[in-house]
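Peer 1: sequence unknown, structure follows:
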């Protein structure tokens, strides 16, 4: 009989292949712990269409629901969050980045009139910290629930030596569906349509490379309290992206739905470009700056950087996260409905015709669209 000290149950545990893998920088046990921590929040996004639960090689979604469509068109989108993650890492606060990811991905799908069906995510990191990964995924799951999207799968990949131990990046992809004859876009837009602006919650997830440079050159810390914000600098910069999908789908499915002709999500490229790309060639829009006041998060940063707000209209949303191009007779009702739902909405322009000179942005992202420029001065 072996002495008790050498018994496998009480003595030193023999090194396994998992130990060797962990020594090389990949801890699969930590990955399993992260999955256990996130399972409940992910499962909360699942309806009866989701099959198989969490942990399979592939997410499963029962597509028989599409049989009710005459001609279903699938819409897909993929994106990340960008360098806003660097601020989350600096503050060690990771529970809002997931909402930013869903906003960047799912709110692109509703632009064509599609309802999101399901989403998957991908987190690449230098080292799996289960609680951190769970916080990120919990934010993704909560935002998926808010946008009526099932989170059906994901991947957490540990890349030692390629990514610093406490660094990570997130990306995601989603799929939605729309009836072919209800697709939104440039083909529906007409001269005289009203252009509505839907308020943003802040910077959303674009222009953060510029933000971080401004903060660095101003010598500020993210825990510095900014009186105009009423919070610390970091809290203002991490304000999560507003989610528009559910409120817009309610409009599209309601009595005014047919009056909505196009939507434009204000992401990379700023205000004029993201409207121009959903307009047809031959029309133009003058966005009237006097109809709104950019929130303090923008004006404070511009002052710190020493430039006027007009210089960053191609980088920041300046208070507008989405545009809706709507038949003029329905514009007031659509704006009132969205405002009542908690998304302040106002008319910022009108679709017109005529020559558009070089002061206009003509399309964007490879799309030869309409012409858009900003005019006037921002309201005080």
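Peer 2: Perfect, thanks for sending it. It should be emphasised that the depicted structure is a prediction, and the values quoted were computed from it without experimental measurement.

Peer 1: going forward, measure contacts and count neighbours with C-alpha atoms only.
Peer 2: Fine.

Peer 1: Could you pull out the helices in the stretch 101-250 of the chain for me?
Peer 2: Under the criterion DSSP state H, counting those that start in this stretch, helices of the stretch 101-250 of the chain are mapped to 130-146, 208-218, 233-237, 245-252.

Peer 1: possible to save the ones you listed as TSV with mean neighbour count?
Peer 2: Shown next, in TSV, are the helices of the stretch 101-250 of the chain (neighbours: other C-alpha atoms under 10 Å):
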stretch	mean neighbour count
helix 130-146	22
helix 208-218	15
helix 233-237	20
helix 245-252	19
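
Peer 1: Ok, which of these comes nearest residue 352?
Peer 2: Distance to residue 352, taken as C-alpha to C-alpha, is lowest for helix 245-252 among those, at 23.9 Å.

Peer 1: what's next to the helix or strand just after that closest one, contact-wise?
Peer 2: Using DSSP states H and E, the helix or strand that follows helix 245-252 in sequence is strand 260-265. Outside strand 260-265, the residues that touch it by C-alpha atoms under 8 Å, 6 or more residues apart in numbering are 107-108, 111-112, 184-186, 188-189, 252, 274-275, 277-279, 321-327.

Peer 1: go on, stretch 78-85?
Peer 2: Contacts for stretch 78-85 (C-alpha under 8 Å, 6+ apart): 97, 100-101, 104-105, 168-174, 205-206, 208-209, 238.

Peer 1: about what we covered before: out of the contacts of strand 260-265, name the ones that lie in strands.
Peer 2: 321, 322, 323, 324, 325, 326 (DSSP state E).

Peer 1: what's around residue 36, how many residues?
Peer 2: Residue 36: 14 surrounding residues under other C-alpha atoms under 10 Å.

Peer 1: coming back round to it: mind putting the helices of the stretch 101-250 of the chain in JSON lines, distance to residue 339 included?
Peer 2: Shown next, in JSON lines, are these (distance: least, C-alpha to C-alpha, whole Å):
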{"stretch": "helix 130-146", "distance to residue 339": "18"}
{"stretch": "helix 208-218", "distance to residue 339": "28"}
{"stretch": "helix 233-237", "distance to residue 339": "23"}
{"stretch": "helix 245-252", "distance to residue 339": "10"}
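
Peer 1: closest one to residue 314 among those?
Peer 2: Going by C-alpha to C-alpha, the one of the helices of the stretch 101-250 of the chain nearest residue 314 is helix 208-218, 11.6 Å.

Peer 1: counting contacts, what elements does that closest one pack onto?
Peer 2: Counting contacts by 3 or more C-alpha pairs under 8 Å, 6 or more residues apart in numbering; DSSP states H and E, helix 208-218 packs against helix 296-305.

Peer 1: Tell me what angle the helix it packs on forms with helix 208-218.
Peer 2: 50 degrees (axes from the mean of the first three to the mean of the last three C-alpha atoms, to 10 degrees).

Peer 1: ok, second structure coming up, stack it against the first:
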């Protein structure tokens, strides 16, 4: 984690600090986050926090290691975190969005870097956010090896910040999961989400605004703000256990684009996914959002995960064993569909 680069105060003229950038605050932040960043470190990490670049040695045991990278942010879910003054879990969302993306190609997450940008650095808030990032890295089994804190006066509203994350993983070349072996009669397993994760929040915020709903309202089995800010589930450890045990053919992270657009991304062109919407119970929040916003079913499936955060595709003969492995790892999962042959003019996904 590198602090904002500034000069020391000069009482005889204009200084960087007088323009709104405080190097001392940046240095205090670096010292404050060191203890929880250290907890994420893996044996492959070379060097410590504060260098110009982070060094990471490839893990041993790979014959033909392929690096897999991903980047993402948290989107307008940040607006609700600002509104509620809750910053402790938004960093978990940041890690999850990138880590879950690289996971679908079979990659073991290795390390993560973050970018925290603000108008004026509040050391306590930034430390809280980065502690959440470190927590997400611990959940994913990857090291938080670096990042950037950028203080940019005039770029952001007071009390607001933006986040971006970057994850790198590794997979054996001949074990890359790309969906090419998916065939007719394979099954789709859906693993439960923890809520909307970090997608669809512009629509969520519009529904809340139009209905003048108070964030502390009791909705969907709890306070609305608690349900909405539940951190994105990180699937790294259970999915890696599954991959090591069984021949997984395809994985889909249900992120922006919902179920409708993410599942087809991993299917061969001559197949389609038939999804049984009655195979899992849709969480109350999504029902509430659909009712309050008068959102069509088609739009719900295209925007939200609707309770399914990750989809696994494998042979029917491995389905029950996969469900048992996921259950033992603490994940709720269901068989939600099957792979079918697809005619040239047919859509790549059907909901029944």
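Peer 2: Looks like it came in fine. Just so we're clear, the structure is a prediction, and the values are computed from it rather than from any experiment.

Peer 1: overall similarity of the pair, as a TM-score.
Peer 2: Overlay of the two chains. TM-score (TM-score structural alignment, normalised by the length of the second structure): 0.94; 345 aligned residues with a C-alpha RMSD of 1.7 Å.

Peer 1: Of the helices of the stretch 101-250 of the first structure, give the one that comes closest to residue 309 of the first structure.
Peer 2: That would be, of the helices of the stretch 101-250 of the first structure and by C-alpha to C-alpha, helix 208-218, which comes in at 13.0 Å.

Peer 1: what stretch of the second structure does that closest one fall on?
Peer 2: Taking TM-score structural alignment as the measure, the second structure aligns residues 201-211 with helix 208-218 of the first structure.

Peer 1: picking up where we left off before, do you know which of the helices of the stretch 101-250 of the first structure lies nearest residue 75 of the first structure?
Peer 2: Ranking the helices of the stretch 101-250 of the first structure by proximity to residue 75 of the first structure (C-alpha to C-alpha) places helix 245-252 first, at 13.8 Å.

Peer 1: And residue 48 of the second structure? What does it align with in the first structure?
Peer 2: In the first structure, the residue paired with residue 48 of the second structure is residue 53, using TM-score structural alignment.

Peer 1: how close does its match get to residue 303 of the first structure?
Peer 2: 50 Å (C-alpha to C-alpha, to the nearest Å).

Peer 1: and these two? which has more neighbours close in?
Peer 2: residue 53 (15 against 12).

Peer 1: any idea how far residue 288 of the first structure is from the match of residue 48 of the second structure?
Peer 2: Distance, residue 53 of the first structure to residue 288 of the first structure, by C-alpha to C-alpha: 49 Å.

Peer 1: Counterpart of residue 139 of the first structure over in the second structure?
Peer 2: So residue 139 of the first structure corresponds to residue 132, using TM-score structural alignment.

Peer 1: That match contacts residue 88, doesn't it?
Peer 2: Yes - applying C-alpha atoms under 8 Å as the test, residue 132 of the second structure and residue 88 come out as touching, 5.4 Å apart.

Peer 1: what's stretch 285-293 of the second structure aligned against in the first structure?
Peer 2: Against the first structure, stretch 285-293 of the second structure falls on residues 297-305 (TM-score structural alignment).

Peer 1: What are the buried residues along that stretch?
Peer 2: Neighbour counts over stretch 297-305 of the first structure (16 or more other C-alpha atoms under 10 Å) mark 297, 298, 299, 301, 302, 305 as buried.

Peer 1: which of those residues lies closest to residue 230 of the first structure?
Peer 2: Looking across those and measuring by C-alpha to C-alpha, the closest to residue 230 of the first structure is residue 297, at 10.3 Å.

Peer 1: Give me the mean distance between the match of stretch 285-293 of the second structure and the second structure.
Peer 2: Taken over the aligned residues, the distance from stretch 297-305 of the first structure to the second structure averages 1.1 Å (mean C-alpha distance after the TM-score superposition for the first structure).

Peer 1: Check the offset of that stretch from the chain's centre.
Peer 2: Distance of stretch 297-305 of the first structure from the chain centroid (C-alpha atoms, centre = their mean, to the nearest Å) equals 22 Å.

Peer 1: One more: stretch 281-296 of the first structure?
Peer 2: What separates the centre of stretch 281-296 of the first structure from the centre of its chain is 22 Å, taken as C-alpha atoms, centre = their mean.

Peer 1: before we move on, back to that, I'd like the ones in strands among the contacts of strand 260-265 of the first structure laid out as CSV, including distance to residue 258 of the first structure and neighbour count.
Peer 2: Below are those laid out as CSV (distance: C-alpha to C-alpha, whole Å; neighbours: other C-alpha atoms under 10 Å):
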residue, distance to residue 258 of the first structure, neighbour count
321, 22, 25
322, 18, 26
323, 16, 25
324, 12, 27
325, 11, 31
326, 9, 30
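
Peer 1: so residue 33 of the second structure touches residue 129, yeah?
Peer 2: No - counting by C-alpha under 8 Å, residue 33 of the second structure stays clear of residue 129, with 9.9 Å between them.

Peer 1: Can you get me a residue count around the counterpart of residue 263 of the first structure in the second structure?
Peer 2: Mapped onto the second structure by TM-score structural alignment, residue 263 of the first structure lines up with residue 251. When neighbours are defined as other C-alpha under 10 Å, residue 251 of the second structure has 29 of them.

Peer 1: And stretch 267-278 of the second structure, end to end?
Peer 2: Across stretch 267-278 of the second structure, first to last residue, C-alpha to C-alpha, it's 22 Å.

Peer 1: May I see the buried residues of it?
Peer 2: 267, 268, 271, 272, 273, 274, 275.

Peer 1: Which pair of those spans the longest distance?
Peer 2: Every pair of those checked by C-alpha to C-alpha; the farthest is 268 and 275, at 16.3 Å.

Peer 1: Which residue is the nearest non-sequential neighbour of the most centrally placed residue in the second structure?
Peer 2: In the second structure, the centroid-proximal residue (C-alpha atoms, centre = their mean) is residue 97; its distance is 1.8 Å. Spatial nearest neighbour of residue 97 of the second structure, chain neighbours left out: residue 72 (6.1 Å); criterion: C-alpha to C-alpha, 6 or more residues apart in numbering.
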